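1. Provided below for reference: sequence and predicted model.
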Amino acid sequence: MTQAPPGRINVSDAVPNTKRGGDIRVTLSPRTTGCASGFGGVLWLEPGEWITEHYHPYSEEFLHVVAGELEMTLDGHPVPLGPGDSLLVPIAVRHRLVNTGTVKAHVVFHLSPLAPRPELGHVDTEQPLNPDGVNPDVGGTR
């Protein structure tokens, strides 16, 4: 039997986070791999679904659209996104992501640097859609 290399995580093993909407799966984080510089993963949004508005006071967010048509609102300014587009969300910029298309959207994301403590990483500016849908793999001891 071959053992997976350290730090290798399959998305099917990641716990879904539905707190802010969609299906967000953090694959690489301090808790899942012991990384120390950021965290990342993938998300899926069905047509019409959205990720509620929030911001990151310590981290930049990097997004790459694999499939679907989306609109990211940055501090109230809409930015259309499609397959192959990448977007940088600067530190402390309010953002909200909406699937404006007719197919399931797929996005890869990474945030860096890490907040000093996991609970300081996100500030909600809109009521989360599913407050109990939190992924325990986000954050954790570093």
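-> Structure received.

2. okay, CA-based contacts and neighbour counts for the rest of this
-> Will do.

3. So Val107: helix, strand or coil?
-> Counting by DSSP: H, G, I helix; E, B strand; the rest coil, the backbone at Val107 sits in strand.

4. tally of neighbours for it?
-> 22 (other C-alpha atoms under 10 Å).

5. Contact partners for it?
-> Neighbour list for Val107: 42-44, 63-67 [criterion: C-alpha atoms under 8 Å, 6 or more residues apart in numbering].

6. how close does it get to Val98?
-> The gap separating Val107 from Val98 is 12 Å, by C-alpha to C-alpha, to the nearest Å.

7. And Pro57, by the same measure?
-> Going from Pro57 to Val98 by C-alpha to C-alpha gives 21 Å.

8. Mind checking which of these two has more residues around it?
-> Val98 (23 against 17).

9. what helix or strand does the more buried one sit in?
-> For Val98, the enclosing helix or strand under DSSP states H and E is strand 95-99.

10. I'd guessed Val134 sits against Asp23; true?
-> No: look at Val134 against Asp23 with C-alpha atoms under 8 Å: they stay out of range, at 10.8 Å.

11. Touching both of the two, which residues are there?
-> Joint contacts of Val134 and Asp23 (C-alpha under 8 Å, 6+ apart) are 16-17.

12. Use this one as the comparison:
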Amino acid sequence: MHLRPEAHATMVFDWGSIKWLVSPRHIDGAKSTLGEVVINPGRGHERHSHPAADEVLYVIDGEGVQMVNDEEAFPVKAGDAIHIPAGVPHSTTNTGWRTLRLVVTYTPGGEEAALEQAPGYTLLPPGTVPAWVPEASA
């Protein structure tokens, strides 16, 4: 099955966006989830966990800090991979001037449905480009 990003909806949040390419929600028989996460400069997502799935992050581009299991956050950059066991709290923050791009997987798949309850969640239809609005400077 050939999956093109432009054919899928985009989840948008105040910190960035996610495009799920593989998910049990839209591919019959899929057992895992795979998507691309974009975290805007200076932004990050809140501490959370996925009770029923392991998560793997692979940094495609950019730099940031990653917290896992409420331990001290560590720097991440392109080429790094992070494994987060099921139920372990974590958060990711972009510390750079450009977007932080990650490939994310959930095993088993389906945990992405919980993101629909996150604050500021919006779903853009396929083909719609999300707009980033930077925070006003003080």
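-> Thanks, I have the structure now. Being a predicted model, the structure only gives us computed values, none of them experimental.

13. re earlier: list of residues touching the strand holding Val98 of the first structure?
-> 45-55, 68-76, 89, 105.

14. mind listing the strands for the first structure?
-> Secondary structure of the first structure (DSSP state E): strands at 16-17, 23-28, 39-45, 50-55, 60-67, 70-74, 77-81, 86-89, 95-99, 105-112, 123-124.

15. for these, which one sits closest to Asn10 of the first structure?
-> Proximity to Asn10 of the first structure, assessed across those by C-alpha to C-alpha, is greatest for strand 23-28 (7.1 Å).

16. In the second structure, which residue range corresponds to that closest one?
-> Under TM-score structural alignment, the counterpart of strand 23-28 of the first structure in the second structure spans residues 17-22.

17. Looking at Val134 and Asp23 of the first structure, which one has more neighbours?
-> Taking neighbours as other C-alpha under 10 Å, Val134 of the first structure and Asp23 compare with Asp23 leading, 19 against 15.

18. I figured the more buried one was touching Pro16, is that so?
-> Yes: counting by C-alpha under 8 Å, Pro16 is a contact partner of Asp23 of the first structure at 5.7 Å.

19. how far away is the spatially closest residue to Pro16 of the first structure that is not a sequence neighbour from Pro80 of the first structure?
-> Closest residue in space to Pro16 of the first structure, ignoring its immediate chain neighbours: Arg25 at 5.0 Å, by C-alpha to C-alpha, 6 or more residues apart in numbering. The gap separating Arg25 of the first structure from Pro80 of the first structure is 23 Å, by C-alpha to C-alpha.

20. Between the two, which has more neighbouring residues?
-> Remark: of Arg25 of the first structure and Pro80, Arg25 carries more neighbours, 24 against 13, as counted by other C-alpha under 10 Å.

21. which residues sit in contact with the more buried one?
-> Counted by C-alpha under 8 Å, 6+ apart, Arg25 of the first structure has contacts 11, 14-17, 41-43, 135.

22. repeat that with 6 Å
-> 14, 16, 41-42 (C-alpha atoms under 6 Å, 6 or more residues apart in numbering).

23. which one of those residues sits closest to Gly121 of the first structure?
-> The closest of the contacts of Arg25 of the first structure, once distances to Gly121 of the first structure are taken by C-alpha to C-alpha, is Gly41, at 15.3 Å.

24. which residue in the second structure lines up with that closest one?
-> Matched to the second structure by TM-score structural alignment, Gly41 of the first structure sits across from Gly35.

25. Neighbours of its match, how many?
-> By other C-alpha under 10 Å, the residues close to Gly35 of the second structure number 18.

26. What of Gly109 of the second structure?
-> Counted with other C-alpha under 10 Å, Gly109 of the second structure comes out at 21.

27. sorry, back to before: most neighbours among the contacts of Arg25 of the first structure, which one is it?
-> Val42 (22 neighbours).

28. which residues touch that residue?
-> Contacts of Val42 of the first structure (C-alpha under 6 Å, 6+ apart): 25, 107-109.

29. could you list every residue that touches the residue nearest to it when sequence neighbours are not counted?
-> Once flanking residues are discounted, Val42 of the first structure sits nearest to Val108: 4.4 Å by C-alpha to C-alpha, 6+ apart. Going by C-alpha under 6 Å, 6+ apart, Val108 of the first structure touches 41-42, 63-64.
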